[in-house]
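> for reference, the sequence and a predicted model appear below.
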Amino acid sequence: MASGSRGGAARYPFSAIVGMDDLKLALLINAVSPGVGGVLVRGEKGTAKSTIVRALAGLLPAVAVVPGCRFSCDPDDPDPACPDGPHNAAADAGDADADAGDPGSRAERQARLVELPVGASEDRLTGSLDIERALTEGVKAFEPGLLAAAHRGVLYVDEVNLLHDHLVDLLLDAAAMGESYVEREGVSVRHAARFLLVGTMNPEEGELRPQLLDRFGLTVEVAATREPEERAEVVRRRLRYDDDPAGFAAGWREAEAELAERIAAARDLVGGVELTDAALRQITAVCAAFEVDGLRADLVTARAAIALAAWNGRTSVNSDDVRTAARLALPHRRRRDPFDAPGLDREKLDEVLDEHDDDPQPPDDDGPGPGPSGGGPVDGDGSGPEQEQEPSNGSSPAQQQQHGEQQPAPADAAYKPKLFTVPGTGTGAPGRRSKARSPYGRVSGARPGARNLHLTATLRAAAPHQRARGRSGPGLIVAADDLRETVREGREGNLVLFVVDASGSMAARQRMRAVKGAVLSLLLDAYQRRDKVGLITFRGTGADLALPPTSSVEAGARRLERLPTGGRTPLAAGLLRAAEVLRVERLRDPARRPLLVVVTDGRATHGPDPAAAAGLLNGVASVVVDCESGPVRLGLAGRLGGLLEGEVVRLEDLAADSLAGVVRDVRKREVA
């Protein structure tokens, strides 16, 4: 569990990684059979997720390639549609005098580890038209992207949950089909793209959508060991490696060679492994029992079980293979809701397998130890000493009772709320809420520049000047003033800051149940639109930042569920705290625009007049959810909405289907 190796130093050996058996096994399964679909590694920071992935690449067998082919074609089985082709199968593997362009020539190299950075563009991932050759030579030439570079190797995506959704879609589509299609700028290219896909993420920084989770073959959750001796061994090995990377790697060379040989042998064997009807019935029974959607889970589990049998040197899949494959393939597919944590009930898994086992055998207890990916249900709220504490406002349980505070009320069921957006056009992080200028999305125009060249607009600008510039060949003469860059219009994620009234007036008539259901619905909406969220509550004599701005809406849901109510209503304190939080966040991330959502009945029974505090929030897009109920209504929340210059929505009208078209876009007021 050491951290990543230094640039230029020997890789940290895979066999030197301490613990993390499930993760190592999941990676080895994919090394044996990349068709399993890759691995998603979920875990807290500092758990060596990157180190172990990079270490795996050194174990993969070398690949034979056609010299000069940018798409890593196998000389024994070249891709007939390779853009650098045609290549014929090697006629003479031993011809050392063959030229790079000779169909019979071949070369051998180590399998590549290609890393996809979070800020990569679509062109960088899939490839694009070679602009330089198009403009200077007048020819269409394709410049390969990272998918081509990763063919027959490993494609590693760190922080995959922060990657833009449409890039993740392209990535996973290529991994599923084994091919990449590029259709743009007059270029139509198809090339092979078969690779071992590994993504890592820290759930605290935000989740992947369930639809994207399902596209990863296996998933493993990792956490630093709590055993002092094991932690000591991790530190000991890391210090040795830092002192002498090459010497440390040399000490593990024999173990690494044995692992590499075992992977190669399993690859040779995997095609001959039999998936018996009995094993297949167990797989389908398990997937049905855990109510996973679709049939991808069945296919992935079957492929993983076959790879496991080959890894263990067997030619037939048994119940232990199915059990282990299911532990790795099903947990992330059982998530029905973004607030659900991945997990699998091991007792239920054993029951289903035993019920459909034609030849019952005791479970293999010598396999990878239980962990979050398969050792029983995961604690969905991550409760620990810190999380179990109530949101602090300085009052003990006895004091809460003295001040008339009530126990936390459960939340009503979540629903789809109306869409609230920030007026104008932003430049924040990619998301799905407000209009933004973005490197992704539809093309809406062109402007002078050369960062992201708009080919058609550039050619149109250069065309009228060709005679005056003395053009005589096929290529255009392009001046700097002709260059035009693409202007794209997409959507951005915002900072959605909830300010929730938790006072005694909100607790009356069980309104807090509906309020919590509304905020939970808005949190779910924020998750789907890739927003950051924060939660401020106010009651008694002050306001509490219950959830600092984060991309983990699960944390917001947990804090909301335990939110107690009672006491007076310090509305001004809540607004002042919101102004301070937004001020700090503006310094940290100036491009991310805020959306303030105030959930209150508008009463202010403690502290100064909220009008002055509201003045500090001028210019912030705001929505006031009016929670006032009863036959006599004072309209105080409406007045607050006027002070904030924001939209006011009744709590009962918050659902998207309750009043179609109302408050769909806050910027309508700006246009009017």
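On my side now, so go ahead. Residues are numbered from 1 along each chain as shown.

> switch to C-alpha atoms for all contacts and neighbour counts from now on
OK.

> which outside residues touch the longest strand along the chain?
Longest strand in the chain by number of residues (criterion: DSSP state E): strand 430-448. With contact meaning CA atoms under 8 Å, 6 or more residues apart in numbering, strand 430-448 is reached by 121, 164, 419-428, 454, 457, 481-494, 528-531.

> hold the first one in mind and look at this next one:
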Amino acid sequence: MRPYPFTAVVGMQELRLALVLSAISPAIGGVLVRGEKGTAKSTMVRALAGLLPPVDVAEGCRFSCDPAAPDPQCPDGPHAGPAIRRPARLVELPVGAAEDRVVGSLNLERALAEGVTDYQPGLLAAAHRGLLYVDEVNLLHDHLVDTLLDAAAMGRATVEREGVSVSHAARFVLIGTMNPEEGELRPQLLDRFGLTVEVASSRDPEERAEVIRRRLAYEADPGTFAGRYADDDASLAREIQAAQELLPSVTLSDDALRQIAEVCASFEVDGMRADIVTARTAVAHAAWSGRDKVSTEDIRVAARLALPHRRRRNPFDAPGIDEDQLEQALQDAEPPEDPGPDDDGPGSGSQAPEPEAGPQGETEGGQQPETGGGAGGQQQTTGAGKPYRARLFQVAGVGEGERGRRSRAVTDSGRTVGVRPPSVREGRPHLVATMRAAAPHQRSRGRTGAGLVLRKGDLRYALREGNEGNLVLFCVDASGSMGARARMREVKAAVLSLLLDAYQRRDKVGLVTFRANGADLALPPTISVEDAAARLEALPTGGRTPLAEGLLEAARVLRVESVRDPRRRPLLVVVTDGRATSGADAVRRAQAAAGLLAGVTAVVMDCETGRMRLGLAAELAEHLGAEHVPLGEVAADSLTSAVKSRLGRAA
């Protein structure tokens, strides 16, 4: 089936421009496309490959070396054959791909037996001088995303296995698509994408109808439909090629550089990558517009594409860019005009207006105004305080879950801690253990040469230990006893800090709340901690304390998740002062509910304050077999201070 034509996509002008600019200048660093499902993200990316000029490759080279400038380290070199022209490739990387499939693999058996380096190239080699597309990039394992972005930045891929190293060129346009509802990329990874675009479906009925009309026509007869747009696609392809040829001639003046620096500084982006990417994008946009000099309009367009994802400090910051701030920065850095004969110079005339104040209604630390609710103050909503670096809480033991950064686990990467039994053939071969297994049998196998004579039974596999992500389920008391404003703000700040920690450690999170007469699953387990933060921010308080119902709902959620995702081990965080006031036998029922959570690693965040304390949260922690942590000790700094204080007293 012929791919959907690029020019047949309705709307999506910003995404269209970002993809074209990346095709013109691969040095920009690719595009991250963020948007809800069903917005033609994948359709446009797949159609882009048909617009790229064909490439000349060395005959027989699996790494697509350019015959005019072959890679001197190419594993298939040196190249002496004729050049072959082929279309540019679009290589798709599946979310579940293994690391060897991405970077390539070395044949350890041949290395030991024959002393040769037998390297099988991976997807990075296939994508060289083309497009590498990762759908749902936010669901890709972090170590694979790091590998992709490092290769995209350095232009090379390196594979090292047990002391054997192979390197080859890997220059490609990296394009990732993602649905933010399924979780965000870490800020460090966001920054490595050159451009980002937010896409959403149109709300215009006429435009939506045209989308349906074209899609149905394509599905009915792909060939005829694609033929209707063949001329438009061919014309766009010629324009891209013309811009690529003009690109080296585009001038980036010192005045334009100062404008770029002023814009990036005004948005307080980290590092210098934003400035460099903005400059490259502005140059590409000038070439796309047919100009040989970068203008203010080129910088404006480049900033809109290169800066929105770089100004985020944590996953709870809204993406986007302030257009007024952008225009002010561009104006501040505009080169001065030559004064005319009647002009008194820069010291005359009215002064520039003072910058406007920030949005009204905000309070320090991102807090929202507090609002009362319900007659007599029975229900109220309190904003969260400023988050901080939280202590690390881990699940006990060693798991085998998805890769992350929280608890110990057996993984296919990490440090080698042993050798798997011969019957377990998983992971990478262990070189030394394999040699030891084969060495005693060399005489009986008739070895005569330098290499080892291997059998399949000799292979041993490394047992590696790394870290896994967990399911962090928050069970939060939202009853009236928690409703004091200063107290609830502190509670929400602590939970928000733990949510931020869960985001950085690649955990799933869920939120159970209990108040009044029952418990609610406010957020089913998800990798989108942004949703959890939003639910937490809007969490009302008031009413009695149905602690038993909260624990029972937490046990139900964990039971369901153990079936859905059995490898992901849970960490239960109960946020309460330990009171149970719903029903005559509330305390007994709470203790019984705690028994259902036996074996689950849990933390009880004790929110009780004041001089006279009942110690009920500590009793609950004992029934749960959980770690008891006072609210004031959730911060990592408080733990450090406590340790230093104890060491000081001991000295």
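Happy to help now that I have it. A quick note: this is a predicted structure, and the numbers were derived from the prediction, not measured.

> can you calculate the TM-score here?
Superposed pair, TM-score by TM-score structural alignment, normalised by the length of the second structure: 0.90. Supporting alignment: 608 aligned residues with a CA RMSD of 2.2 Å.

> map D332 of the second structure onto the first structure.
Matched by TM-score structural alignment, D332 of the second structure corresponds to E355 in the first structure.

> against D293 of the first structure, how distant is its match?
E355 of the first structure sits 22 Å away from D293 of the first structure, going by CA to CA, to the nearest Å.

> which residue in the second structure lines up with G85 of the first structure?
Using TM-score structural alignment, G85 of the first structure sits opposite G77 in the second structure.

> in contact with its match, which residues?
Contacts of G77 of the second structure (CA under 8 Å, 6+ apart): C61, D71.

> for R428 of the second structure, give me its contacts.
Counting by CA under 8 Å, 6+ apart, R428 of the second structure has contacts D412, Y461, A462.

> list only buried entries from these.
When these are checked for burial by 16 or more other CA atoms under 10 Å, the buried set is D412, Y461, A462.

> and the longest helix along the second structure, which residues are buried?
Taking DSSP state H as the criterion, the second structure has its longest helix at helix 485-504. For helix 485-504 of the second structure, a neighbour-count test (16+ other CA under 10 Å) marks 485, 487-504 as buried.

> more crowded one of E355 and D293 of the first structure?
D293 (15 against 12; other CA atoms under 10 Å).

> so what's the corresponding residue of the second structure for that one up against?
Under the alignment by TM-score structural alignment, D293 of the first structure pairs with D270 in the second structure. Taking CA under 8 Å, 6+ apart, we find D270 of the second structure in contact with R310, R311.

> what do we get in the second structure for L535 of the first structure?
Aligned against the second structure - with TM-score structural alignment as the criterion - L535 of the first structure pairs with L511.

> quick check: that match is in a helix.
No. Using DSSP: H, G, I helix; E, B strand; the rest coil, the secondary structure at L511 of the second structure is strand, not a helix.

> looks like it contacts L473 (just checking).
Yes. Taking CA atoms under 8 Å as the definition, L511 of the second structure is a contact partner of L473 at 5.9 Å.

> what residues do these two have in common as contacts?
P525.

> which members of the contacts of strand 430-448 of the first structure are classed as buried?
For the contacts of strand 430-448 of the first structure, buried by 16+ other CA under 10 Å: 164, 419-423, 425-428, 454, 457, 482-494, 528-531.

> and the residues you listed, which of them are in helices?
Going by DSSP H, the helices hold A457, Q528 from these.

> quick check: P187 of the second structure vs A554 of the second structure, distance?
31 Å.

> for those two, indicate the residue with more neighbours.
Counted by other CA under 10 Å, P187 of the second structure and A554 do not tie: A554 has more neighbours, with 28 against 16.

> am I right that the more buried one falls within a helix?
Yes. Counting by three-state DSSP, A554 of the second structure is found in a helix.

> just checking, it touches F514?
No. A554 of the second structure is beyond contact range of F514, at 10.2 Å (criterion: CA under 8 Å).
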